[in-house]
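1. How does the following fold in three dimensions:
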Amino acid sequence: MSIPNEALQKLLVEIEQKAVFSQQQMGIVKSQMASKARETRMNTLTSTEVSSLPAGTPVYEGVGKMFVLTPTEEVKKRLETESEELKSETANLEKKLHYLETTYRTSRENIDQLFKRAGGGG
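-> I've put the predicted structure just below:
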């Protein structure tokens, strides 16, 4: 049973578009993951520095164009919260990347199968 050329071509175009879209999205997600990795490193370095300060050391945080005296414990809590958020966001990006890689691979396999069928049956 052979598929008409028009339908085959339409199907091929749809699968190819899906593969291209997945590939573009993979690039975006990888870029986002790299950005989150940088943020995580900065967060870790800041946390290490703040933890090494003696008790009672004044700590200032930037707010816009000014600096505000903030208790060290508040800074540590904020850094811990940001760290957890970064872990969660990174895990979600990893899941999204895995889904996109699977979609891309499946699309490529479907294109290969279409060419084999068209070449052998048509």
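2. drop to CA atoms for contacts and neighbour counts, all remaining ones
-> Will do.
3. For this structure, just list every one of the helices.
-> In the chain, the segments counted as helices under DSSP state H are 5-51, 72-121.
4. wait, which of these is closest to Pro58?
-> Nearest of those to Pro58, taken as Cα to Cα: helix 72-121 at 7.4 Å.
5. didn't Leu79 look like it was pressed against Asn43?
-> Yes. With contact defined as Cα atoms under 8 Å, Leu79 reaches Asn43; the gap is 6.5 Å.
6. One more, please, to line up against the first structure:
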Amino acid sequence: MSISNEALRKVLLEIEQKSAFSSQQLGIVKTQLAAKHRESRMLQLTANEVGVLPQGTQLYEGVGKMFIQTPSGEVVDRLAREKQALTDDVANLEKKRQYLETTFKNSREHMDRILRSAGPM
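-> A predicted model of the protein is given here:
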């Protein structure tokens, strides 16, 4: 059973669009992952610096254009919560990246298989 050239072109175009979309989304996810890793590193460095300060050291957090004195325990807790949120975000982005990579790979394989089975046009 042979597929008409028009139907074949339509299927190839659809697969090509899906592949291009996956590739574009993959680039976006990789950029987001890099940003999350940088943010995570900054949080870790901040937590390390706050951790070595003597007990009772006054800490100030920026809020808009002003600074508010905050107990060190609250700062450490906030940093831990932010770190956990970033870890969750990274895990979700990694799942999305794997899905997009699989989709892209499968689209390319389907396109190659269709082109090989169709022969010369």
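7. rewinding a little: can you list the helices of structure 1 in a markdown table and add distance to Gly64 of structure 1 and mean neighbour count?
-> What follows is the helices of structure 1, written out as a markdown table (distance: least, Cα to Cα, whole Å; neighbours: other Cα atoms under 10 Å):
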| stretch | distance to Gly64 of structure 1 | mean neighbour count |
| --- | --- | --- |
| helix 5-51 | 19 | 15 |
| helix 72-121 | 17 | 15 |
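8. Turn those into JSON lines, including distance to Val63 of structure 1.
-> Below are the helices of structure 1 laid out as JSON lines (distance: least, Cα to Cα, whole Å):
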{"stretch": "helix 5-51", "distance to Val63 of structure 1": "16"}
{"stretch": "helix 72-121", "distance to Val63 of structure 1": "13"}
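9. so which of these comes closest to Thr57 of structure 1?
-> Taking Cα to Cα as the criterion, helix 72-121 is the member of those that comes nearest to Thr57 of structure 1, at 7.6 Å.
10. that older thread, looking at the helices of structure 1, which is closest to Gly62 of structure 1?
-> Across the helices of structure 1, the minimum distance to Gly62 of structure 1, taken as Cα to Cα, is reached by helix 72-121, at 11.5 Å.
11. How much space separates Glu82 of structure 2 from Phe104 of structure 2?
-> When Cα to Cα, to the nearest Å is the yardstick, Glu82 of structure 2 and Phe104 of structure 2 sit 32 Å from each other.
12. same question, Ser19 of structure 2
-> 5 Å.
13. same check, this time on Glu16 of structure 2
-> Separation of Glu16 of structure 2 from Phe104 of structure 2 (Cα to Cα) stands at 10 Å.
14. for Gln55 of structure 2, same thing?
-> Counting by Cα to Cα, the gap between Gln55 of structure 2 and Phe104 of structure 2 amounts to 53 Å.
15. Excluding chain neighbours, give the residue nearest to Ile15 of structure 1 in space.
-> Across the structure, with Cα to Cα, 6 or more residues apart in numbering as the measure, the residue nearest Ile15 of structure 1 apart from its sequence neighbours is Ser107 (5.8 Å).
16. Quick check, the one you found in contact with Ala19.
-> Yes. Using Cα under 8 Å, Ser107 of structure 1 is in contact with Ala19, at 5.5 Å.
17. Gln25 of structure 1 matches what in structure 2?
-> Taking TM-score structural alignment, Gln25 of structure 1 has Gln25 as its aligned residue in structure 2.
18. quick one: contacts for the closest residue to that match other than its chain neighbours?
-> Counting by Cα to Cα, 6+ apart, the nearest residue to Gln25 of structure 2 once its immediate chain neighbours are dropped is Leu100, at 7.3 Å. Contact criterion Cα atoms under 8 Å, 6 or more residues apart in numbering gives 22-23, 25-26 as the residues in contact with Leu100 of structure 2.
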